[in-house]
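**Q** next comes the sequence, and after it the predicted model I'd like to discuss.
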Amino acid sequence: MVRLYVDLGDLDPNDSGARSRFTSDMIIEAAQRIFHPYSLEVKDIAWWSVYEVGQRIADRFDDVAEAERGTRSPHVFIAGDACHTHSAKAGQGMNVSMQDGFNLGWKLAAVLQGRSPSTLLDTYAQERQAIAQELIDFDLTWSEAMAAKPADPNDPEAGGMSAAERQEIFTAGGRFTAGFATDYPPNLITGDDAHEHLATGFPIGERLHSAPTIRLADAKPLEIGHQAQADGRWRLYAFADDADPASTDSAIRRLCDFLAESPESPVRRYTPAGADPDAVFDVRAIFQQGHRELSVDAMPQFLLPRKGRFGLIDYEKMFCADLRTGPDIFDVRGIDRSAGALVIVRPDQYVAQVLPLDAHAELVDFFSGIMVPSA
């Protein structure tokens, strides 16, 4: 059994009944012409339908008109095919729809649970409508490429598109179809690129790109990005400076002390009383030294949080560069070895900001507009 999508050509936009006049025999004939000089024999058809491709995008993704934006928060949202339709040729319908849902889901949860103000919900339409337009633009280009007749190298005047040209178009859209082309611009939850030079391999606004590490506690090789779960928490990846992390002179220790002790610390301000220390912010440290060079007990106690009913220590917050087999995450992701970097990652795994390890005030300011202090 096979499934075929058969291009039946363009329809007359003034003929509303054109689609209804197609028959299964007409579809088979069209498929046979496409397959020629190869043969296609159809024994039975389990199901067939004629789908009219329409690249469309909704005017709004929520119930707030642009003139009202900022005066009230949205209460109704649409996602997926409800707000953007296109062809099935690149397999992006479900992919982009799931991304819509993930983008909206964590924001709804944060607002409904009282962790973020309702203004956070405005960013759903702001971010996803632009992505939907990129989807439509890509689909138009790819649909035209798929519909173009094959070029005849012996008759260049006849027009058409060569296989190489078609492949070039698909390759150019590869990052989009793989889900890595999204690049959210600065907004409430995505910062600017003032400090992006500290971690060039983590472009702000794009999905977090993982890299291999070694967990300090047990020397287990792990992909740092694969340790995050879709649980609504923010991630703070602290890439250590070149000082000894056990020393009070290290920027990574100063950051940990600030997060653990300062009344301004986002961890202290926004984590509910009685909750695990990492219930809202999952802080991970990545050291430049090999795992044999560091002692777990000498690391900042903030990175050894006690959690759960019995207050057991979580030893999975610290990682090291893989200096034996590589690659070194500091090299792969362009981390400034002298200064280190703090990479802030949203609950949907997009990089929200990159800051210096000592930029404590900037860290406080970033979260002040998107979090609600715990009671």
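**A** Arrived safely.
**Q** please make it C-alpha for all contacts and neighbour counts, starting now.
**A** OK.
**Q** can you give me the helices in the stretch 251-375 of the chain?
**A** 251-261, 266-270, 329-332, 360-368 (DSSP state H, counting those that start in this stretch).
**Q** turn these into a markdown table, including distance to Asp137 and mean neighbour count.
**A** Listed next are the helices of the stretch 251-375 of the chain as a markdown table, based on distance: least, C-alpha to C-alpha, whole Å; neighbours: other C-alpha atoms under 10 Å:
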| stretch | distance to Asp137 | mean neighbour count |
| --- | --- | --- |
| helix 251-261 | 44 | 21 |
| helix 266-270 | 40 | 21 |
| helix 329-332 | 32 | 20 |
| helix 360-368 | 33 | 15 |
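**Q** closest to Ser24 out of these?
**A** Nearest to Ser24 among the helices of the stretch 251-375 of the chain is helix 329-332 (53.5 Å), distances taken as C-alpha to C-alpha.
**Q** how far out from the middle of the chain is the longest helix along the chain?
**A** Determined from DSSP state H, the single longest helix within the chain is helix 122-147. Offset of helix 122-147 from its chain centre (C-alpha atoms, centre = their mean, to the nearest Å): 16 Å.
**Q** could I get the buried residue list for it?
**A** 122-129, 131-133, 135-136, 138-140, 142-143, 145 (16 or more other C-alpha atoms under 10 Å).
**Q** same thing with stretch 2-20?
**A** Buried-residue list, stretch 2-20, by 16+ other C-alpha under 10 Å: Leu8.
**Q** do stretch 210-224 as well
**A** Residues of stretch 210-224 classed as buried: Ser210, Ala211, Pro212, Thr213, Ile214, Arg215, Leu216, Ala217, Leu222, Glu223, Ile224 (neighbour count, 16+ other C-alpha under 10 Å).
**Q** then this one, side by side with the first:
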Amino acid sequence: MQFHHYGYVSGDPRVQPAAGVGLDRPEELPDEVDVLIVGTGPAGMITAAQLSQFPDVTTRIVERRGGRLEIGQADGIQARTVETFQAFGFAGRIIEEAYRITEMCFWRPDPADPSRIVRGERPADDPTGISEFPHLIVNQARVLDYFAEVMANSPSRMKPDYGYEFRSLEVTEGAEYPVTVNLVRTKGEDVGQEKVVRAKYVLGADGARSGVRQSIGCTMEGDQAFHAWGVMDVLAVTDFPDIRTKCAIQSGSGGNILLIPREGGYLFRMYVDLGVVPPDDHGAVRKTSIEQIIAKANEIMRPYTLDVRDVAWHSVYEVGHRVTDRFDDVPLDEIGTRSPRVFIAGDACHTHSAKAGQGMNVSMQDGFNLGWKLGYVLSGRSPESLLATYSAERQVIAQNLIDFDKEWSTLMAKKPEEFADPAELADFYVRTAEFPFGFMTQYPPSMLVAEPTYQELATGFPVGKRFKSAPVVRVADANPLHLGHQHRADGRWRVYAFADGVPGEASALTEWAEWMAGSPDSPVLAHTPEGADLDSILDVKVIYQQKHVDVDITKVPELFLPRSGPFQLIDYEKVFATHPEDDIFDLRGIDRVAGCVVVVRPDQYVAAVLPLDATEELAAFFRQHLLVQNRQPVA
């Protein structure tokens, strides 16, 4: 974490200096805003947290509840999401309080006595090292608390506006604030009073029954599996030996349980199979009592018993798989004719079973994708056409999730005798691990993702996929760290230059650095506003092939040692060398002879891999989505 560049800081460095709208933020919800977010679930809160880093953008997030969420239904945090938490600065703290999944046990009927269950496979949760971050279980409410803290400590000093329920909206093109939103108060002395807010953009993150989705004419499409599950968070005494390990349990009676230990050492969640739901059930299964769910769990777990002492939360749900055909208010036959004004995210546009642990995770990636794009357009960094990429990118990901979840939830509901091989469920879990971990997302070429023409220069950084971190050593202070962990959710692009030669000697890298610092076509100069820090839009870093002791920092191009803040202090934290044990050039397939440039989007996805001498292509790539600011060359 860097601070002091604006003057000495003696307090909590996570609290950024107030700026822009944060200097005089009105307590009451204003009549006009740049962005209005409806719903403080994961999708809404991460979008708000990202937008809070844009202090000149007025963002407000409203919630019909009177205060923070206390008990959340979602709890699974995949490794890709923990990477995202790292970008927002709280991965370490949430890892400390969460339950960490290290393996999963698969239980099935005892062949000698099918009325009893026995342990089968016990695979590691991440046997191939997909990520350096763990798979976690933690209450959704705590995730929202951390995002609320990011918002409160941001330059915008943002916080949710509780007690406002969405009623309707109307879009009037041509107006400065084209979206008129009708809200109603749900708490306080003015309960029932209507409130009208005009916004430039609106995000509906208001759940599966989204009013925003209905207002823009989007409908959920998909099917229902006609299979019900009871879910409960409980404190219980049991003789089941794996009660603190994630388990998939299949009984001889045909029922199944997905057991998920919770944070805190005592609490655990069970998804209990309630069986097939008749088409004419008319919702009767949802009246299943907690006592019936517990009885069913005991039946499935024989010969083990479950003595529930306290129920923190329970519910009954039917599996459904639905997704909207678009994530904004532009009908499919009008795409390209106008820009979107209203967006939907999370459960508002995709619903599925909870057993794959994807709902909250995919929802947050929706918000991370959209947040920086809104910030760029509203702060004058990018054209409005950038916003069309949100629906284009995320709708495909949602459909992939639905397809995966159909297969996983179907397997979870199968009876033991329906499997050709008893190990089929465990094999599927291991074989498809990369998808639920959140690492199968790959955005196709667009204005934000280049063609993978030069992928051979960095085979371990696939274009369109998330930037997979690797160890490096920071030259200035010899600190070993993960390169990707320095990518904060501050809205900046990252440009990583992997060196081709020896520090201080003429090379393709030195020529590239001179061009970046001195050519008017350089994306750093073309897109950074005059008066702003040189790295305020593009954060450019260099990684040398040598060990840190062999890099003379006095011979590093000035591009990688930019001046920051009012005192123009030198930033020494952009120059890296290889780690003595884990060489990033080897780990990520970087061409040692040619070197390369790896461009990474603000939401951590690789946007381009280019040769060091492909300066025209680099400039052209950024001009597709960044507006020219005409900054002067570095002195």
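**A** Alright, I've got the coordinates. Remember, predicted model here, so these are calculated numbers, not experimental data.
**Q** before we move on, back to that, want to throw the helices of the stretch 251-375 of structure 1 into a markdown table with distance to Ile78 of structure 1?
**A** Compiled in a markdown table, the helices of the stretch 251-375 of structure 1 are given as follows (distance: least, C-alpha to C-alpha, whole Å):
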| stretch | distance to Ile78 of structure 1 |
| --- | --- |
| helix 251-261 | 38 |
| helix 266-270 | 30 |
| helix 329-332 | 38 |
| helix 360-368 | 27 |
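**Q** for Phe22 of structure 1, which of those is the nearest?
**A** helix 329-332 (54.3 Å).
**Q** now that closest one: which residue numbers in structure 2?
**A** Alignment of helix 329-332 of structure 1 against structure 2: residues 584-587, by TM-score structural alignment.
**Q** hmm, back to that, counting by contacts, list what the longest helix of structure 1 packs against.
**A** strand 56-57, strand 84-85, helix 93-112, helix 163-172 (3 or more C-alpha pairs under 8 Å, 6 or more residues apart in numbering; DSSP states H and E).
**Q** next up, the contacts around the residue positioned nearest the centre of structure 2.
**A** Centroid-nearest residue in structure 2: Gln365, 3.3 Å away (criterion: C-alpha atoms, centre = their mean). Gln365 of structure 2 makes contacts with Ala43, Thr81, as judged by C-alpha atoms under 8 Å, 6 or more residues apart in numbering.
**Q** alignment lookup: it to structure 1.
**A** Aligned partner of Gln365 of structure 2 by TM-score structural alignment: Gln99.
**Q** and if you look at Glu530 of structure 2?
**A** Per TM-score structural alignment, Glu530 of structure 2 is aligned with Ala273.
**Q** count the residues that sit near its match.
**A** 11 (other C-alpha atoms under 10 Å).
**Q** which residues touch it?
**A** Ser374, Ala375.
**Q** so it versus Ala90 of structure 1, what's the distance?
**A** Distance from Ala273 of structure 1 to Ala90 of structure 1, counting by C-alpha to C-alpha, to the nearest Å: 48 Å.
**Q** map Pro471 of structure 2 across to structure 1 for me.
**A** Pro471 of structure 2 maps onto Pro212 in structure 1 when the alignment is built from TM-score structural alignment.
**Q** you'd agree that match is up against Gln227?
**A** No. If you go by C-alpha atoms under 8 Å, Pro212 of structure 1 and Gln227 don't touch, sitting 11.0 Å apart.
**Q** quick one: common contacting residues for these two?
**A** If you check Pro212 of structure 1 and Gln227 against C-alpha under 8 Å, 6+ apart, no residue is contacted by both.
**Q** tell me which residues touch the counterpart of Asp329 of structure 2 in structure 1, please.
**A** Here Asp329 of structure 2 is matched to Asp63 in structure 1, going by TM-score structural alignment. Residues near Asp63 of structure 1 by C-alpha under 8 Å, 6+ apart: Pro74, His75, Val76, Phe77.
**Q** across to structure 2, which of those residues hold up?
**A** Among the contacts of Asp63 of structure 1, the ones still in contact in structure 2 (both residues aligned by TM-score structural alignment, their matches' C-alpha atoms under 8 Å) are Pro74, His75, Val76, Phe77.
**Q** ok, the residues you listed vs Ile169 of structure 1, which is closest?
**A** Nearest member of the kept ones among the contacts of Asp63 of structure 1 to Ile169 of structure 1, counting by C-alpha to C-alpha, is Phe77, at 33.1 Å.
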